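# Predicted model and sequence follow; I will ask about them next.
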Amino acid sequence: MKILALNGSLRARSSNAAILRSALAATDATSAVADIAALPHFHPDLDTEGATPPAPVAALRRAAAEADAVLVVSPEYAHGVPGVLKNALDWLVSSAEFLDKPAAVLTASPSPTGAEYAHEQLRETLRMMSARVIPDACRNFGSIAPKTDPATGTVTDPATLQELRTAMAALRS
């Protein structure tokens, strides 16, 4: 199985990046992390039928088409999905790469509500894109940042690691 991962945080040492690295390490699937920072702003005029998409968009769509499953990891900004992640999903909406593809959403945010709003928005967006969101593979870690190893940038908390193993096993099934 090949998993395409999308990270809504561009910070290399963010807790969501640690969750993403640890989730991918918790499975024997191969994985690719999409470079969503390289995407241009979504522009419908660049995405018309027969148009050649910008190179970073074509690369994202190709990676999505080659993946067997999708993992979306994200913080929450202003009660919503970070713009860079929403932009990536907007580029994928009009294509069929997510059609019936298993998908998982993992979220964490230091806001008082955790990442509750972004978590639900992402699940709904993926369902609208015809992905098959796997409820048992989705987790909102709330407002508690997981303990991480500064050298590896991975989660060290045993309970969180177990949650990630469980979620990734559900995504694979």
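Great, that's in hand.
# When you work out contacts or count neighbours from here on, use the C-alpha atoms and nothing else.
Noted.
# can you give me the strands in this structure?
2-7, 30-33, 69-74, 102-107, 132-133, 139-140, 148-149, 154-155 (DSSP state E).
# Could you list every helix and strand that the second one packs against?
Spelled out, it's strand 30-33. Judged by 3 or more CA pairs under 8 Å, 6 or more residues apart in numbering; DSSP states H and E, the packing partners of strand 30-33 are strand 2-7.
# 10 Å - rerun?
Counting contacts by 3 or more CA pairs under 10 Å, 6 or more residues apart in numbering; DSSP states H and E, strand 30-33 is packed against strand 2-7, helix 15-25, helix 55-66, strand 69-74.
# now do the first one
Identification of packing neighbours for strand 2-7 by 3+ CA pairs under 10 Å, 6+ apart yields helix 15-25, strand 30-33, helix 55-66, strand 69-74, helix 83-93, strand 102-107, helix 158-172.
# would CSV of these with distance to residue 6 and mean neighbour count be doable?
Formatted as CSV, these follow (distance: least, CA to CA, whole Å; neighbours: other CA atoms under 10 Å):
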stretch, distance to residue 6, mean neighbour count
helix 15-25, 9, 23
strand 30-33, 6, 17
helix 55-66, 10, 18
strand 69-74, 5, 26
helix 83-93, 7, 19
strand 102-107, 10, 26
helix 158-172, 15, 18
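# Could you export those to JSON lines, including columns for distance to residue 126?
Formatted as JSON lines, the helices and strands packed on strand 2-7 follow (distance: least, CA to CA, whole Å):
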{"stretch": "helix 15-25", "distance to residue 126": "18"}
{"stretch": "strand 30-33", "distance to residue 126": "17"}
{"stretch": "helix 55-66", "distance to residue 126": "13"}
{"stretch": "strand 69-74", "distance to residue 126": "10"}
{"stretch": "helix 83-93", "distance to residue 126": "8"}
{"stretch": "strand 102-107", "distance to residue 126": "8"}
{"stretch": "helix 158-172", "distance to residue 126": "14"}
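# ok, and here's another one to check against it:
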Amino acid sequence: MSAPDSGVDPGLPVMTWERFRQLVEVLGGEAGIETCQGFEDACRRLAGILSREPVGQIIGFGERLAEALYRLDQAAFGTLPVLGTEAAVGAPFPQSDDGFLYSRAGVVAAGRQAYEGVFDRPERFAPYTALRCEELLYVHEEVFEQVTGTEWDRLTRYDYETCSNADGWPDLRK
């Protein structure tokens, strides 16, 4: 009897979740909540560490990040209004597609406990709706280009754009 198919391309660089989490810890957990500059500095620290990893691990970081963002791509989080913002008529202000992606990056940057905690209690995602942690999306790409001298032209296994996780948005299924 053969082992079940993991669905992972055997040629795809792998980074363990544990190593991914260790690298994310460099961001300082709540980086980005207080100031954008602090988060940018944290991303530079992460890039410095990631640049010393083998190229396969840089790619693997991008794969793990994409998977983490994909898992957060759910209606329970994406339909939450932006915290502290109201539309002109006083109604809650919805997240944009890009805003929701940057908020998901903020949850990942906040670390393992915050990341895992939102799945059991979606309301814990709410504080991240006001964050814009876009810089995290590009760290591995910039490091890859720095280390290899070539442009990042890869597609990750998981598409993390808003509404790409069909299981997370069941009402959007046809």
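The structure has been received and is ready for your questions. A quick note: this is a predicted structure, and the numbers were derived from the prediction, not measured.
# Fetch the TM-score of the aligned pair.
With the length set by TM-score structural alignment, normalised by the length of structure 1, the two chains reach a TM-score of 0.30; 87 aligned residues with a CA RMSD of 5.0 Å.
# out of the helices and strands packed on strand 30-33 of structure 1, nearest to residue 84 of structure 1?
strand 2-7 (9.1 Å; CA to CA).
# The closest one to helix 158-172, inter-axis angle?
130 degrees (axes from the mean of the first three to the mean of the last three CA atoms, to 10 degrees).
# Surely residue 65 of structure 2 and residue 115 touch.
No - with contact defined as CA atoms under 10 Å, residue 65 of structure 2 does not reach residue 115; the gap is 12.0 Å.
# residues near the residue nearest to residue 127 of structure 1 when sequence neighbours are not counted, how many?
In this structure, residue 127 of structure 1 finds its nearest non-sequential neighbour in residue 133, 6.4 Å apart by CA to CA, 6 or more residues apart in numbering. For residue 133 of structure 1, the neighbour count with other CA atoms under 10 Å is 24.
# from what I can see residue 133 of structure 1 touches residue 126, true?
Yes - between residue 133 of structure 1 and residue 126 there is a contact at 6.9 Å, judged by CA under 10 Å.
# Overlap in contacts, the two.
Taking CA atoms under 10 Å, 6 or more residues apart in numbering as the contact rule, residue 133 of structure 1 and residue 126 both touch 70, 101, 102, 103, 104, 105.
# how close does residue 117 of structure 1 get to residue 15 of structure 1?
18 Å (CA to CA, to the nearest Å).
# I should have written residue 170 of structure 1 there, sorry.
Residue 170 of structure 1 is 22 Å from residue 15 of structure 1, by CA to CA.
# circling back: what's the closest of the strands of structure 1 to residue 161 of structure 1?
Per CA to CA, nearest to residue 161 of structure 1 of the strands of structure 1: strand 154-155, 6.8 Å.
# Strands along structure 2, start to end?
81-86, 92-94.
# Save these as a markdown table, and put in mean neighbour count and distance to residue 75 of structure 2 too.
Shown next, in a markdown table, are the strands of structure 2 (neighbours: other CA atoms under 10 Å; distance: least, CA to CA, whole Å):
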| stretch | mean neighbour count | distance to residue 75 of structure 2 |
| --- | --- | --- |
| strand 81-86 | 16 | 12 |
| strand 92-94 | 16 | 12 |
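# and of those, who's closest to residue 140 of structure 2?
strand 81-86 (27.5 Å).
# same for the closest one, what does it pack against?
strand 92-94, helix 97-109.
# Select, out of those, the one closest to residue 40 of structure 2.
Counting by CA to CA, residue 40 of structure 2 lies closest to helix 97-109 out of these; the figure is 11.6 Å.
# Using neighbour counts, pick out the buried residues of the closest one.
Within helix 97-109 of structure 2, the residues that count as buried by 16 or more other CA atoms under 10 Å are 99, 100, 101, 102, 103, 104, 105, 106, 107, 108, 109.
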